[in-house]
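Student: pasting the sequence and the predicted model now:
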Amino acid sequence: MGTAPYGVRLLVGAAATTLEEARKLPQTILAYPMTVASQAANLVMHVQQNLAELVIKGDETLEQLFPPKDEQPEWATFDEDLESDGPDDAPADTAAATDGERRTEGRFALYSTGEPEPAGATNGKATPAAASGATPSVVDELGYDALTLAQLRARLTSLRVADLEALLAYEEAGRARAPFVTLLANRITRATAK
């Protein structure tokens, strides 16, 4: 068989390609919205990137033409800006820090133990342990006097109700720190409710 003329081959090839594409059309139609959406997103990202590069270049040029002034707004004050000649000039917020004391109130109570006090001499009260001469064994086992509120909270789940009540009585008679008393009382309530 001889070779068909060029025009005939071209038409047959175009018809075969059209037929193949027509068979793929249902799949192409389903994927077309995603293709268009991803191309649009790609275009938007490129535009944003180009805009950001232009803004950065503009900032650099403006800084070279007009160097920035190191001015501080009048309303902005920082700790290092405050000059104090003595403890009377120190702000009230930093008074505790300058005396070397740890903050045990508010948000800092969770991580502080307060200053350890000798047994029997807390808040001017004699503790039951000092009066009877014995500290509850759970206090010594836990090292309770050195625990922070967060450390105590982590250990509470392993204690029995009797131990919790002994710790609560020890705390109330001793330093009587409100966050510790509340934590222990709440744990006792939850443990007895089970």
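Tutor: That came through, no problem.

Student: okay, CA-based contacts and neighbour counts for the rest of this
Tutor: OK.

Student: which outside residues touch stretch 9-26?
Tutor: Applying CA atoms under 8 Å, 6 or more residues apart in numbering, stretch 9-26 has no contact partners.

Student: buried residues of that stretch, list them for me.
Tutor: By 16 or more other CA atoms under 10 Å, stretch 9-26 has no buried positions at all.

Student: mind listing the helices for the chain?
Tutor: Assigned by DSSP state H, the helices in the chain fall at 6-65, 92-98, 128-132, 137-142, 149-155, 161-173, 178-193.

Student: quick one, which of those helices is packed in tightest?
Tutor: helix 161-173 (a mean of 18; mean count of other CA atoms under 10 Å).

Student: alright, now check it against this:
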Amino acid sequence: MKHLPFPLRLAAGIAVTTAERVRELPKHLTELPVTVASQVLQASMRVQQHVTELAIKGDDALSTLRPVEERPSWATFDEEVEPAPGDPAPNGRRESAAFDDPWVAEERALAEDHTDGEFDSPGAPTSAPGGLTDYDDLTLPQLRARLRRLSLSQLEELLAYEREHANRPSFTGMLTRRIGNVRATLDENDAEDLTER
């Protein structure tokens, strides 16, 4: 069989493709609004990405022209809170240890927000474990706010009392960790005193 000329075959292919497209036209017309909307959204997202990239490049370029403030005048930080009276004077190593302790910021905030005796009921007995009145009624955050003011012996007294009475795991765990931290601080301070001599 002899092949038909190429232009004729090409014209037949175009005619068949056109007929197929005409048959699929109703289906494509129903999909057309969704397709157009999706293409518009994609284009707008690309434009937003390009604008953002340009803004970042502009920020980088402008940052070389003016120095960045070490500390903006409007910024305040929780770490700037003054230590409570009776706390040991902070030194470089203890200050860095304070940032390692996740409870420090919370303890400071709670201690500042709540005054001594705020949660005590009137007429409560003055003798209590560790010197804390209504210890049994304190919540975990309320106790945590008071822990910094307690000595090692008061903390040990509280832990013994907690184990003998309610034996709440969250309370015993927190008291045990606090006692360990106080002992480590005392050992470190003793070691520093020996090296200074």
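Tutor: Looks like it came in fine. All values reported here derive from a predicted model rather than from experimental measurement.

Student: care to give me the TM-score?
Tutor: The TM-score (TM-score structural alignment, normalised by the length of structure 1) is 0.42; 108 aligned residues with a CA RMSD of 4.2 Å.

Student: what does stretch 179-188 of structure 1 rub up against?
Tutor: For stretch 179-188 of structure 1, contacts defined as CA under 8 Å, 6+ apart pick out Ala109, Leu149, Arg153, Leu156, Val161, Leu164, Glu165, Leu167, Leu168, Glu171, Glu172.

Student: tabulate those (CSV), appending distance to Leu10 of structure 1.
Tutor: As requested, the contacts of stretch 179-188 of structure 1 are exported to CSV (distance: CA to CA, whole Å):
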residue, distance to Leu10 of structure 1
Ala109, 87
Leu149, 86
Arg153, 84
Leu156, 86
Val161, 93
Leu164, 93
Glu165, 97
Leu167, 96
Leu168, 96
Glu171, 98
Glu172, 100
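
Student: check those residues and tell me the two furthest apart.
Tutor: Ala109 and Val161 (24.3 Å; CA to CA).

Student: can you get me a residue count around Leu186 of structure 2?
Tutor: Leu186 of structure 2 has 13 neighbours, counted by other CA atoms under 10 Å.

Student: again with the one 4 residues further on
Tutor: Number of residues near Asp190 of structure 2 (other CA under 10 Å) recorded here: 12.

Student: so what does the helix or strand harbouring it touch, helix or strand wise?
Tutor: Taking DSSP states H and E as the criterion, Asp190 of structure 2 maps to helix 169-196. In this structure, helix 169-196 of structure 2 packs against helix 140-147, helix 152-164, with contacts taken as 3 or more CA pairs under 8 Å, 6 or more residues apart in numbering; DSSP states H and E.

Student: want to throw those helices into JSON lines with distance to Pro33 of structure 2 and mean neighbour count?
Tutor: JSON lines is the format used below for those (distance: least, CA to CA, whole Å; neighbours: other CA atoms under 10 Å):
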{"stretch": "helix 140-147", "distance to Pro33 of structure 2": "57", "mean neighbour count": "18"}
{"stretch": "helix 152-164", "distance to Pro33 of structure 2": "69", "mean neighbour count": "17"}
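
Student: now render the ones you listed as CSV, adding distance to Ala191 of structure 2.
Tutor: Shown next, in CSV, are those (distance: least, CA to CA, whole Å):
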stretch, distance to Ala191 of structure 2
helix 140-147, 24
helix 152-164, 18
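
Student: tell me the one among the contacts of stretch 179-188 of structure 1 nearest to Thr28 of structure 1.
Tutor: Nearest to Thr28 of structure 1 among the contacts of stretch 179-188 of structure 1, counting by CA to CA, is Arg153 at 61.1 Å.

Student: need the contact list for the closest one.
Tutor: Arg153 of structure 1 sits in contact with Leu183, where contact means CA under 8 Å, 6+ apart.

Student: how much space between it and Met45 of structure 1?
Tutor: Counting by CA to CA, to the nearest Å, the separation of Arg153 of structure 1 from Met45 of structure 1 is 49 Å.

Student: quick revisit: list the buried ones in the helix holding Asp190 of structure 2?
Tutor: By 16+ other CA under 10 Å, the buried positions in helix 169-196 of structure 2 come out as Phe171, Thr172, Met174, Leu175, Arg178, Ile179, Val182.

Student: tell me which two in the residues you listed are the farthest apart.
Tutor: The widest separation within the buried residues of helix 169-196 of structure 2 (CA to CA) is 16.4 Å, between Phe171 and Val182.

Student: roughly how far does Lys24 of structure 1 sit from Leu11 of structure 1?
Tutor: Counting by CA to CA - Lys24 of structure 1 and Leu11 of structure 1 are separated by 20 Å.

Student: do Arg155 of structure 1 as well
Tutor: Arg155 of structure 1 is 85 Å from Leu11 of structure 1, where distance means CA to CA.

Student: do Ile56 of structure 1 as well
Tutor: In this view, Ile56 of structure 1 and Leu11 of structure 1 are 55 Å apart by CA to CA.

Student: can you check Ala92 of structure 1 too?
Tutor: Distance, Ala92 of structure 1 to Leu11 of structure 1, by CA to CA: 93 Å.

Student: next one: Val44 of structure 1
Tutor: For Val44 of structure 1, the distance to Leu11 of structure 1 equals 40 Å [CA to CA].
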